[in-house]
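J.: how would this look folded up:
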Amino acid sequence: MVATLRGRAAFRRLEGDEHGGKGAHGMPGFELNGKNALVTGGARGIGKAIVAAFLEAGANVVIGDRDEETGTATAAELGAGFVRLDVTDSASLDAAVAHVAAELGSLDVHVNNAGTVINKPAVDTTDEEWRRVLSINLDGVFFGCRAAAKRMLAQDSGGSIVNIGSMSGHIANHPQPQASYNASKAGVIHLTKSLAAEWARGGVRVNSISPGYVGTELTKQGMSNEDWKKTWLESTPMGRVAEPSEIAPAAVFLASGASSYFTGSDLVVDGGYTVW
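T.: Down below sits the predicted model:
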């Protein structure tokens, strides 16, 4: 059920040492040759771009997504594997991790990418809406980290976990109201640091990426509001949103030996939004 795409490498291939270390020129390797990865929410958007980048860097990749139709189509398009999962259900994530490890022999990289947003004033947000956002964005990341770490800590090779946070975990966005989303992403960033501290001695690195506005389906919906679009672009020094493919290289870096001394770090990729 798992296919491998061996395309042109996104980065120059270099031989690595036991820490993913140094190639012929003494530079740590950015390749993922032979690494086995699971990417949640990998059917579209940033997740899909990460899957494509991982495959290009030499990894074997399984897409984990609740949307089986889109997930299987994306897997066929890119040459990845697919497993259906629901990040709000810890048993589902445990089963997905077990499936990947059984199919591929190990789990070396796990990306927690699945997420959602509700743009609604806090005073109008229902209990159910609050819990839904936190359940997907924060509970789902914890469940994914825990499932992956149990597997990785039992491996001699350890592993790398990459969580997709957001610049919204550092700032309060405007003009749209989204307190639940901001709180969930702040939680992801600090959860990343906490788990990194717990698992570092076991050879499991945990890092996060905090994208700014990216041209995903959710962002495009938001940009249909001309006031929001104007504010977002004017508040971004680079004056544009990112393409999903501009976020993916950060995930390749954090998954690879090039980041062997990175753990507990949050890479902000926001076109400069948070500098103002």
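
J.: contacts, neighbours, all on C-alpha from now
T.: OK.

J.: Now name the helix or strand holding Phe82.
T.: Using DSSP states H and E, Phe82 sits within strand 81-84.

J.: Now do the buried residues in that strand.
T.: Judged by neighbour count (16 or more other C-alpha atoms under 10 Å), strand 81-84 contains these buried residues: Gly81, Phe82, Val83, Arg84.

J.: So which bits of the helix or strand just after it are buried?
T.: Downstream of strand 81-84, the next assigned helix or strand under DSSP H and E is helix 90-104. By 16+ other C-alpha under 10 Å, the buried positions in helix 90-104 come out as Ser90, Ser92, Leu93, Asp94, Ala96, Val97, Ala98, His99, Val100, Ala101, Leu104.

J.: before we go on, could you also do this sequence so I can check it against the first one:
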Amino acid sequence: MATASIQIVLEQDSILSQQIANERSMVATNDDSEPAVPVGASVGGKHNVFDMFSLNGRVAVITGGARGLGYSMAEGLCAAGLSGVAILDLQSDLGERACDQLYSDFGVTAKFYRLDVRDEVAVQDAMNSVVRDLGRIDILILSAGVADIVHAEEYSPEKFRRVIDINLNGSFICAQAAGKLMIAAGRGGSIVFVGSMSGSIVNWPNPQCAYNSSKAAVIHLMKSLSAEWAKHRIRCNSISPGYMDTPLNTTFESEYFHEWKSRAPIGRLGRPDELAGCALWLASDASSYCTGTDILIDGGYTVL
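T.: Predicted coordinates for the structure are as follows:
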């Protein structure tokens, strides 16, 4: 009798499990809020992960994109099939040249807008112009920034405020302007902040308290916006580079370059193009479940 009872229970459990599976299948079939197949998969075909990195039909805005890290990330995104890219920068000659080169290399419609990221009226006008000229904004990369190497006791409040105003306030002003347009469009989007390993560590021996403070704040701003805007399907993440071989850093070469290289386990500075893959991942559907994350790309500098 005991054996018969156990058999009946097992059969009942099997029937119940099948009923639950059938109900879940019906819900998945009738629920329009979730895709029936994962992003990047094709019905009846094999899953192709590379499809998830496609940016076909999307438009990106890149502040500080006329050269250096911003331009390298623009190249990475254009290679993935952007329909349009907007370069926002103070340097008109470099910005126009960057757009010409992006069009020549990738056939992407590229527009330059001269902009000071601290000017909230100009920023909103520029974002509106991007939507007018290119049709939409899906991706924002916040690469505009400055750095000083000044001993704290000699730092003038005016100079300190300038670093904070460009790096932190400028990032917020641009993110807010683009975010409002993304929310209104209802398609979601991806905002990629450019932080720094200096937002996580004090990279001695550089006297750069303003820069360190600004980048720590940028990373926490990103995390705050990621929480607020998740309901709008806007993902916010940040890339935090280590020492990169950029025009900004070459101004400090004679005094600090050897120190920077010797402290990184990889033993060299990073190339600007070594951020492009991460920027593409964060901009694309390949990172669709990633938000509020800071990604360090520093040659191992911060592990020591």
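
J.: For the buried residues of helix 90-104 of the first structure, give me JSON lines that also has distance to Thr192 of the first structure.
T.: Converted to JSON lines, the buried residues of helix 90-104 of the first structure look like this (distance: C-alpha to C-alpha, whole Å):
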{"residue": "Ser90", "distance to Thr192 of the first structure": "18"}
{"residue": "Ser92", "distance to Thr192 of the first structure": "21"}
{"residue": "Leu93", "distance to Thr192 of the first structure": "18"}
{"residue": "Asp94", "distance to Thr192 of the first structure": "19"}
{"residue": "Ala96", "distance to Thr192 of the first structure": "21"}
{"residue": "Val97", "distance to Thr192 of the first structure": "19"}
{"residue": "Ala98", "distance to Thr192 of the first structure": "22"}
{"residue": "His99", "distance to Thr192 of the first structure": "24"}
{"residue": "Val100", "distance to Thr192 of the first structure": "22"}
{"residue": "Ala101", "distance to Thr192 of the first structure": "23"}
{"residue": "Leu104", "distance to Thr192 of the first structure": "26"}
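
J.: Which two among those are spaced furthest apart?
T.: Using C-alpha to C-alpha, these reach their maximum pairwise distance at Ser90 and Leu104, which is 21.2 Å.

J.: Quick check: nearest residue in space to the aligned partner of Leu107 of the first structure in the second structure, chain neighbours excluded?
T.: Under the alignment by TM-score structural alignment, Leu107 of the first structure pairs with Ile137 in the second structure. Leaving aside its sequence neighbours, Ile137 of the second structure sits nearest to Val59 (C-alpha to C-alpha, 6 or more residues apart in numbering; 5.2 Å).

J.: Now check the first structure for the residue matching that neighbour.
T.: With TM-score structural alignment as the criterion, the equivalent of Val59 of the second structure in the first structure is Asn36.

J.: Surely the match of Leu107 of the first structure and Met182 touch.
T.: Yes - shown here, Ile137 of the second structure and Met182 form a contact pair, counting by C-alpha atoms under 8 Å, at 6.7 Å.

J.: ok, those two, which is more surrounded?
T.: Ile137 (26 against 21; other C-alpha atoms under 10 Å).

J.: residues in contact with the more buried one?
T.: By C-alpha atoms under 8 Å, 6 or more residues apart in numbering, the contact list for Ile137 of the second structure reads Arg58, Val59, Ala60, Val61, Val130, Val131, Ala178, Leu181, Met182, Gly189.

J.: And the buried ones among the residues you listed, selectable in ChimeraX?
T.: In ChimeraX, this line selects whichever of the contacts of Ile137 of the second structure come out buried by 16+ other C-alpha under 10 Å:
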select :58,59,60,61,130,178,181,182,189
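
J.: Could you single out the nearest of the contacts of Ile137 of the second structure to Ala217 of the second structure?
T.: Of the contacts of Ile137 of the second structure, the one sitting nearest to Ala217 of the second structure (C-alpha to C-alpha) turns out to be Ala178, at 19.4 Å.
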